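1. Next one to model:
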Amino acid sequence: MDHSALFTPFSVGRMRVKNRIGMSPMGTNSAFTNGRKDEQEVDYFIERAKGGTGVIFMGCQMLNAKVAQGSMEGYLDSFTVLPSLTSVCDGVHRYGAKIVCQISPGTGRNAFPDTFGNPPISSSDTPSVFDPSVKCHALTKDEIAGIMDGFRFAAGVARDAGYDAIEVHAHAGYLIDQFMSPVWNHRTDEYGGTPEGFARFPVEIVHAIKDTVGDALPVIFRISLDHRFPGGRTIEDSVALLKILEREGVDAFDVDAGCYESLDYIFPPSYLGESCMSYVCDAARKAVSVPLFTAGTLNPDDATRLVESGTVDFVNFGRALIADPYLPVKLQQGHPEDVRPCLRCNEYCIGRIWNSHTKLSCAVNPSAMEEVRFRVARTNSPKDVVVVGGGVAGMEAARVAAIEGHRVTLLEARDHLGGTAGDISSASFKLNIRKLVEWYRVQLDKYKVNVRLNHAVSADDPLLESADAIVVGTGAKPVAPKIPGLDGANVVPVLDFERETSRATGERVVVCGGGASGLDCALELTADLGKRVTVVEMLPECGKDVFFINKITLMRRLQEGGVELRTSNKVVSIDATGVTVELADGSREHLDADCVIDAFGMRPDTTLADAIDARYHDKTRVVGDVRRLGKIGDAIRDGFYAATSLDMDLYI
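-> Okay, the predicted model is just below:
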């Protein structure tokens, strides 16, 4: 597709942007406790500017530590934060990009339960999102006035640092959104009760910013037009707010959908499909005349169509630019095949922030937030490197080693690359996994990796003996529980089903195993193939290995597809007519099935890796599932580490 529409200039107020591509505001969770930005975050944003992004929105920075309630996204309450902010602005401007300072007065009732203090603040005494037993502190008018003073100071900091615009974070059910929404705002004073009352708090914020910067910096307003939960703000409600805010001086809107009550729309997983929030844009375009930004699982083709249609003026890419900071320049130069696809897996971006309280990274791009430390450099001492196994760990090791200048041979026993990732990518909601495997194939060809398919390796292979370094990524194999009938003609291993979905014969299918693999299989069976599906899981919960935000969408779609989830059910036997399970009380039940899917799990396949390591330990690195079962991002990181450490044995 011709993406040239993305590379025309456009203006917001006095800010003229060289193209229509923005980087969505996303927190990195990396600021220091004094509110100052970390140097790695500075490098992270500069890398995206270097890659051709037209306008970069930094993730929300809070007014001060008190309203931040634990957020590690930086504060704007002191001149001491200016040096690092100036560095990022100067670095972005070096490459002709613009940069926007997104400011937030806090998360309000959305504060994390282990960091918010007691109690969190909000528009009213509504329950905290993560601990409903805790009622929020309703801000007083004096406290609101203090927040406005904070915005005046913060706007001055943004101006002095060199930002090109300011965005008000009124999104995701955070504090401003709590004032704008009757479901959370129960006030009876001038800050609630009517559309004008719900708009008063954000309008005063816009005025406070304009008091400081005038028209020098345009004010962009980020808002969810559709909360997507009963009682939440609808598109119609939001349009009324847009009109008031435009009248009061907002220079552009950044629109999408969702809030913490519909959390999967804040961090949309692959299950939500492509361009999942663009449906809100038509109403915004009809309501206001100022420029519009939007985001939400956009791919380059859908983004181009949106701009060409005139529905929006700018398209923001979020995780796609974490995955590949050079996405814009690759599109502009006519090489979309070189764009590394985001999996929308949420594992290493929001997953690391939410689960581990550490900084953002990326499943497919280990250099994210490590742009300097993990920069791939050419070697002065090329080696002969043999990679055994063509899964994602092996392909990443081969790709990076080739970029470094090593002579790389990749050996794969099967007739194609991709490993397990390639096998599991048949479902419609796994489009980007298919794209990733194809991207690796293209990159290995471009970097002239010697790929040998149908090459079964043994420990005495001459290629291993002559190699300077060996990377082994032979993956995992299915577990084989001793269940009568598991080898029956009506039983299909889950990987065999993924390779050839037609093997799931008949209408009724029982999936044995309720982990991520089994649930994805069940969704594919019902959503793509129209089967009647039952999932059997011996644990009390299905999907324990599914990241909780992804699980929201997954479970909803399984329910919509009529999938029956049976927990605390142990498979005791399989026969030609179905599956017999043992219930928690010890009783047994037979589940009728035309086909049974074996999704009992995987285990590392260490036989070949152990033999190679025993013979060539000093030059062997074992990577991916053969070392430790994990997700795609874990395997890619293993391969990246192996390749970038090939020179560690050299003396300087």
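
2. make it CA atoms for all contacts and neighbour counts henceforth
-> Fine.

3. got a list of what residue 332 touches?
-> Residues near residue 332 by CA atoms under 8 Å, 6 or more residues apart in numbering: 3-4, 7.

4. Now with 7 Å, please.
-> Counting by CA atoms under 7 Å, 6 or more residues apart in numbering, residue 332 touches residue 4.

5. try the one 10 residues further on
-> With contacts defined as CA under 7 Å, 6+ apart, the neighbours of residue 342 are 319-320, 323, 432.

6. Check residue 20 too.
-> By CA under 7 Å, 6+ apart, the contact list for residue 20 reads 6-10, 54, 313-315.

7. middle-most residue in this structure, spatially?
-> Geometric centre of the chain, nearest residue: residue 346, 3.8 Å, by CA atoms, centre = their mean.

8. quick one: the residue nearest to it when sequence neighbours are not counted from residue 58, how far?
-> Leaving aside its sequence neighbours, residue 346 sits nearest to residue 269 (CA to CA, 6 or more residues apart in numbering; 6.8 Å). Note on residue 269: its distance to residue 58, by CA to CA, to the nearest Å, is 21 Å.

9. What of residue 22?
-> Computed as CA to CA, the residue 22 to residue 58 distance reads 11 Å.

10. Tally up the residues packed near residue 1, please.
-> Neighbour count for residue 1, taken as other CA atoms under 10 Å: 10.

11. Report the contact partners of it.
-> residue 301.

12. on that earlier part again, save the contacts of residue 20 as JSON lines, and put in secondary structure too.
-> Below are the contacts of residue 20 laid out as JSON lines (DSSP: H, G, I helix; E, B strand; the rest coil):
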{"residue": "6", "secondary structure": "helix"}
{"residue": "7", "secondary structure": "helix"}
{"residue": "8", "secondary structure": "coil"}
{"residue": "9", "secondary structure": "coil"}
{"residue": "10", "secondary structure": "strand"}
{"residue": "54", "secondary structure": "coil"}
{"residue": "313", "secondary structure": "coil"}
{"residue": "314", "secondary structure": "strand"}
{"residue": "315", "secondary structure": "strand"}
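
13. To compare against the first, here's the next sequence to fold:
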Amino acid sequence: MRNAFPNLFSPLKLGNYVLKNRIMNTGHAAHYQQGDGTPSDAYAWYVRERAKGGAGIIVAGHTVPVYDGQLSLSLTNYSDKQSAQFKKMADAAHEFDTPILAQLGHRGRRLMDSGAYHGRAIVAPSPVPTPDFSVPMVMPHRLTIPEIESIVDSFGSATRRLRECGYDGIELAVGMDYLIPNFLHSNGNRRDDKYGGATMLERMTFLREVLGAIRNEMGRECLVGIRMYDDLADFSLQLPEFVELAKILEKEKLVDYFNMWHAITSIPKQGRAHWPSYYFEPGAFVHLPAAIKAAVDLPVVGAGRMDSPGIAEQTLASGKADIIGMAKTLIADPHFPNKAKAGRVEDIRQCIGCTQACVGHVDIGLGVGCIYNPVTGREEVWGEMESAAVPKKVVIIGGGPAGMEAARVAAERGHKVTLIDRGTRLGGQVNLVMKTPKRDSFEEIILWFERQLPKLGVEIRLKTEATVDSVLAENADEIIVATGSTAYMLELDGVDGPNVFTARAVMEGKAKLGNRVVLFDAVGRGEGATVADYIADQGHQVNIVTGLEKLAPDMPSPTRHHLLEKLMGNPAVTITPYTAIFEITEREVEAYNVVTWEPTTIEDVDSVVISAGGIADETLIEPLRNAHPSVRVIGDCFQPRDIELSITDGHKVGREI
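-> Alright, predicted model coming up:
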């Protein structure tokens, strides 16, 4: 498969640089920063792995050139004291001859949530708050001319520091209702001084001054690009306006390239498009760079679910972009470029669009990870795989996520591995997850392991029931138990009735449901909401009841918002939060409000589905421990959790043996 992707791996002149390929690791919120926004060592290791993996150019995450509060949501570069950490990132990229840019921007009046206060000044060209009612409204401070000039200077100072740290250029963020689009759009800019005006051309004064300050510090030998975001909102800039802006910037020779993306992340309907999940098809956003490319001659970056080298190659060949931007794709597999170039497409961990550990981590304040690549975020300690000092015989019981990853890592380190599972296919509960609507991409997790394990010499025994005697008869040096969990049934009155089923039984095809179904979600992760979606798609009426404040709060926001829109738009679905059940009868469910304790009766119920996760299957653990000196327990049979943590368990134990 040599040269299978000739456009993707052709060089490109970008300013005074020549990129070795057309893959850009686009700037994204990797969230490996300290409280004030100073990058941590983990960020440098994260960058290094993507440079090592073959990216043609890297853009670090959004960086604010002023102090951004005690809990900064972005990287910040406001002081020389931060330079040592930024230099580590530049050095990490340059170790593999990969240019690295910093993305600079200013959040202005924009809020993500109320936590955005914490010492940050909320400022704007005019005293106009964002008319986005999905976050708290805050009246911004109207910037004075001296304050505007100070912000312009801060962009120059940050650029100087970054140049001194070795950065190859700056990408300026223009969009997402940040400060620069506030100046460019008439909604946010109602000034009558030199920074205002009736047209966008007149309102460009601030942008020109910022770009001038950046170019003055970077010089003509380094790169200056601009990432534009179609905000998909009439109170901010949209694609047609960015087409006109790109023409002006090219004519005035202010930038070296354009990068076109979209969506304000705080708005539920739009934010999910900024971090596109499996609800969007691969390559779904090529119209964005194509619109800019049709208007300018400078190179244009296109991004958005570029999950395979084939999609990337097709986009380049069709002339819709010059560079392919990848964020989640390289979170899932930072070595995607090198593998694709070598023709090892089957070895690529393809992003499945789940957003579980990338955006899902950022949602809860963690650095990004990947649902089935546990090295992401742990590059410093797990970036290299060392061979085992003494090869051993390893038997693993259970071929779910934990068992598959333990087998893969142990085999890669040189151990002789046998993997035993009672099912007809590897994957454990992933086989159920992928049956729920829009989540067929989860099968790629299983497919990837089905490709990798045989290559590594793992002996796979399916349809085999492991017993204590049969496992001991293998004479293994190490035994790993990864037998997973069984569905947990809540201890409520009436749960032993013939009309009550677990969510897992529904997906296993073991539940005969009537027309009117009550699904009680006691966990708040994806199981309850997605199984409810599945049941509704089968034509049933579903009342989703949960004692939590909202449905599935622990799902990652992009997939959750898509799912909520579908459920809310289905007249056969009702969502009832703040409500718990305590008794189930033949035709009724007795419930109560968890705040007021007010009881209520849900009538005319045909079936009840309980979504309460699993309980560890510990059947083999103690008998094996009593008979063998080295038995390790991983995954759901240690504690029922999720795919990501089970795979992390398996990876860890595979390295420890």
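
14. TM-score for this pair?
-> Overlay of the two chains. TM-score (TM-score structural alignment, normalised by the length of the first structure): 0.88; 634 aligned residues with a CA RMSD of 3.2 Å.

15. ok so, going back, neighbour-wise, which of residue 22 and residue 58 of the first structure wins?
-> residue 22 (29 against 23).

16. so what corresponds to that one in the second structure?
-> The alignment partner of residue 22 of the first structure in the second structure, by TM-score structural alignment, is residue 24.

17. mind checking the SS state of that match?
-> Under three-state DSSP, the three-state class of residue 24 of the second structure is strand.

18. give the contact list for it.
-> 55-58, 323-326.

19. And the aligned partner of residue 447 of the second structure in the first structure, which helix or strand is it part of?
-> Using TM-score structural alignment, the equivalent of residue 447 of the second structure in the first structure is residue 438. Using DSSP states H and E, residue 438 of the first structure sits within helix 431-446.

20. Where in the second structure does the next helix or strand after that helix align, residue-wise?
-> On the C-terminal side of helix 431-446 of the first structure, the closest following helix or strand by DSSP H and E is strand 450-452. The alignment of strand 450-452 of the first structure onto the second structure (TM-score structural alignment) covers residues 459-461.

21. outside of the matching stretch, which residues touch it?
-> Residues from elsewhere that reach stretch 459-461 of the second structure (CA under 7 Å, 6+ apart): 417-421.

22. sorry, back to before: and the contacts of residue 20 of the first structure, which are buried?
-> Buried members of those, counted by 16 or more other CA atoms under 10 Å: 6-7, 10, 54, 313-315.

23. hmm, back to that, name the residues of the helix holding residue 438 of the first structure that come out as buried.
-> For helix 431-446 of the first structure, burial by neighbour count (16+ other CA under 10 Å) applies to 431-441, 443-444.

24. so what does that helix touch, helix or strand wise?
-> Applying 3 or more CA pairs under 7 Å, 6 or more residues apart in numbering; DSSP states H and E, we find helix 431-446 of the first structure packed against helix 392-404, helix 419-423.

25. Any idea how far the last one is from the middle of the chain?
-> Right, helix 419-423 of the first structure. Relative to its chain's centre, helix 419-423 of the first structure lies at 20 Å (CA atoms, centre = their mean, to the nearest Å).

26. average distance between that helix and the second structure?
-> Helix 419-423 of the first structure differs from its equivalent in the second structure by a mean of 1.1 Å after superposition (mean CA distance after the TM-score superposition for the first structure).

27. Which residue range of the second structure does that helix align onto?
-> Going by TM-score structural alignment, helix 419-423 of the first structure lines up with residues 428-432 of the second structure.

28. Where does residue 572 of the first structure fall, secondary structure wise?
-> Residue 572 of the first structure belongs to strand 570-575, assigned by DSSP H and E.

29. Other residues contacting that strand?
-> 483-486, 537-538, 579-583.

30. Could you rerun that using 8 Å?
-> Contact partners of strand 570-575 of the first structure, identified using CA under 8 Å, 6+ apart, comprise 483-486, 488, 512, 536-538, 579-583.

31. okay, now residue 149 of the second structure: neighbour count?
-> Around residue 149 of the second structure there are 14 residues (other CA under 10 Å).
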